[in-house]
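Asker: let me see the structure of the following:
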Amino acid sequence: MRLMPDSIQHEDLIAAESATPASGFEAPSSAHHERSDFNPLAAPATYTLIAINLAVFGIMFPRSPAPEVWRSHHPGMAFLASFSPEDLVRYGAVSGALVLGGQWYRLVTAAFVHINPAHILTNLWCLWNLGLLGEPLLGPMGLIAVYILTGVAGYLLSIAWDILFHPALANSLTAGASGAIFGIAGILIVLLSNRRLPIPWKELRGHRNAVLLFAVVNLALGGVSIYFSAVRINNSAHLGGVLSGLLLGLPLVPRMTAGRLRYLRRQKIVFAGAAFVLSLFGYWISRVG
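Answerer: So this is what the prediction gives:
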């Protein structure tokens, strides 16, 4: 989400050389049916990411106008009551000007900062659903790596887009986990297209199509935000997230059924390479900006 300046486990993931699930591997359909049973140990990375987002919001909440709006007999509007620009900057939101001024850490911290209660509730609902679907395929550390890498990619594309096409937005603030969530969606679209997974193709295709629909519909809805002057959906961050997720998934597919160690080794190489490419992209943006 963008705030304008004016308003400012799975231990074994894939079967080793076989067509049956390895110990600890859980098919997405199974994860879906068991979601009613709260078990953080079954998806530690998903619940850790959710907990960090909630903790940051909890630290920020004493400065939120939401309680005052609620007490003024407008409970519905309380969910849309946003933090001040000063508070968002204080807690790590992204501003292109600040990032290019040397505060690169904001590319990571902003993925854990949310603008209002409605913002965090919708994002964490999506993160929960996609995380429980993706963690069995990526592993806990893999999911966290994808969250951070695609979140950074989303914000970098957002900054580049503003510099090239919307210079007036250079000082706008943006924050939220949605770029990273779209990144998880992007990599899932690729991984769930692998027919060699020990999961019936009908189930895989159903999950893949659901994730694809989520990404397409929400990208389309993001375009509607151009009609609002104060708060806008940062669609360029969403696009950067989903595109980087798609790209991360492509080199992982050939190793998904080659055994756990080979798959994890490929993950490390791909994620390290992605971090390097993002560093180069950030350097290019700093030169252009």
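
Asker: okay, CA-based contacts and neighbour counts for the rest of this
Answerer: OK.

Asker: quick one: contacts for the residue nearest the centre of the chain?
Answerer: Residue closest to the average C-alpha location in the chain (CA atoms, centre = their mean): A180, at 1.6 Å. Going by CA atoms under 8 Å, 6 or more residues apart in numbering, A180 touches 111, 146-152, 154, 238, 241.

Asker: show me these that map onto strands.
Answerer: Per DSSP state E, strands hold no members of the contacts of A180.

Asker: now those residues in TSV, with distance to G282 and neighbour count?
Answerer: Shown next, in TSV, are the contacts of A180 (distance: CA to CA, whole Å; neighbours: other CA atoms under 10 Å):
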residue	distance to G282	neighbour count
A111	17	27
V146	18	25
Y147	18	28
I148	15	23
L149	13	25
T150	13	36
G151	13	33
V152	10	31
G154	12	32
H238	17	30
G241	15	34
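
Asker: any idea how far the residue nearest to the centre of the chain is from K268?
Answerer: Distance of A180 to K268, computed by CA to CA, to the nearest Å: 18 Å.

Asker: same check, this time on V152
Answerer: The value you get for V152 to K268, if CA to CA is used, is 17 Å.

Asker: run this one through as well so I can compare:
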Amino acid sequence: MQIFSRQNKAYVTWTLLAITIVVFLIETFIGGSQKYSTLILMGAKTNWLVQAGQWWRLFTPIFLHIGFFHILMNGFTLLYVGQVLEPIIGHWRFLAIYLVSGVTGNLASFAFGANNAISAGASTSLFGMFAVFLALAAIYRENRFIIELGKSFLALIVINLLMDLTMSGIDIWGHVGGALGGLLLGYGLSVPKSRRPKMIYRIISIIAVFAIAYFMYAKGMIVYG
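Answerer: Below is the predicted model of the structure:
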């Protein structure tokens, strides 16, 4: 039984991947993607610069990567997840959740992460994409395929977070914040032309995203101010 109005072409996924690759090439050309000064110039997140008023560093790191292996892994993950998820939830919903999850992930890193660390990468957004499948599983509880997808991505989130705890140089707070943003927005925005949760629950979910984002920004400003 088909429960979704599918938009078969993952235009947004491919566009985001293309932008990410172009940005990485620029990083490489102007000094190297692993060079601190290059990353700062391109908009990587450091908490003290965000606290100083450079709020755009909560957004720009989504498209930056540190080293070839970093962009390779995130690029393949974006392509895989995007080609599954974008046709289900639609182009604009996918784009909105991808970008907002990236920002909520960077906000969590700003609020709870190390002040002197530098952060970059699409993984904040990707964890948001993983969490959307959990929201879909909560909405379509009778659909075995969606339930199994939700279980698979829940396991993926848990395994990755456990790995984050054992590895240095990984921004675990960014991943947690991205997943939280994706879960709430995934439930709030739902899917096009299909059964949706009650409007009040959707409104609460979306309001919660903004409330949590404000809290994390305020906390970061207090901690590092």
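
Asker: and W161 of structure 1, what pairs with it in structure 2?
Answerer: Aligning on TM-score structural alignment places W161 of structure 1 opposite F112 in structure 2.

Asker: go on, A185 of structure 1?
Answerer: Checking TM-score structural alignment: A185 of structure 1 goes with F130.

Asker: just checking, that match touches K151?
Answerer: No - between F130 of structure 2 and K151 there is no contact, the gap being 10.5 Å when judged by CA atoms under 8 Å.

Asker: the two: who's more crowded?
Answerer: F130 (25 against 15; other CA atoms under 10 Å).

Asker: so where do the helices sit in structure 2?
Answerer: For structure 2, applying DSSP state H gives helices covering 11-30, 36-42, 47-51, 68-89, 91-112, 123-139, 144-166, 172-189, 199-224.

Asker: which one of those lies nearest to F4 of structure 2?
Answerer: helix 68-89 (6.1 Å; CA to CA).

Asker: in structure 1, point out the residues matching the closest one.
Answerer: Counting by TM-score structural alignment, helix 68-89 of structure 2 corresponds to 117-138 in structure 1.

Asker: next, count neighbours for P28 of structure 1.
Answerer: 19.

Asker: hang on, the earlier thing: list the contacts for the residue lying closest to the match of A185 of structure 1 once chain neighbours are set aside?
Answerer: Spatial nearest neighbour of F130 of structure 2, chain neighbours left out: F153 (5.6 Å); criterion: CA to CA, 6 or more residues apart in numbering. By CA under 8 Å, 6+ apart, the contact list for F153 of structure 2 reads 130-131, 133-134.

Asker: let me see the contact set for the match of W161 of structure 1.
Answerer: F112 of structure 2 touches 173, 220, counting by CA under 8 Å, 6+ apart.

Asker: again, but for A131 of structure 2
Answerer: Contacts of A131 of structure 2 (CA under 8 Å, 6+ apart): 153-154, 157, 179-180, 182-183, 186.

Asker: can you pick the most crowded of these?
Answerer: G182 (34 neighbours).

Asker: what do we get in structure 1 for that residue?
Answerer: Using TM-score structural alignment, G182 of structure 2 pairs with G245 in structure 1.

Asker: am I right that that match is in contact with I181?
Answerer: No - at 9.5 Å, G245 of structure 1 and I181 do not qualify as touching, with contact defined as CA under 8 Å.
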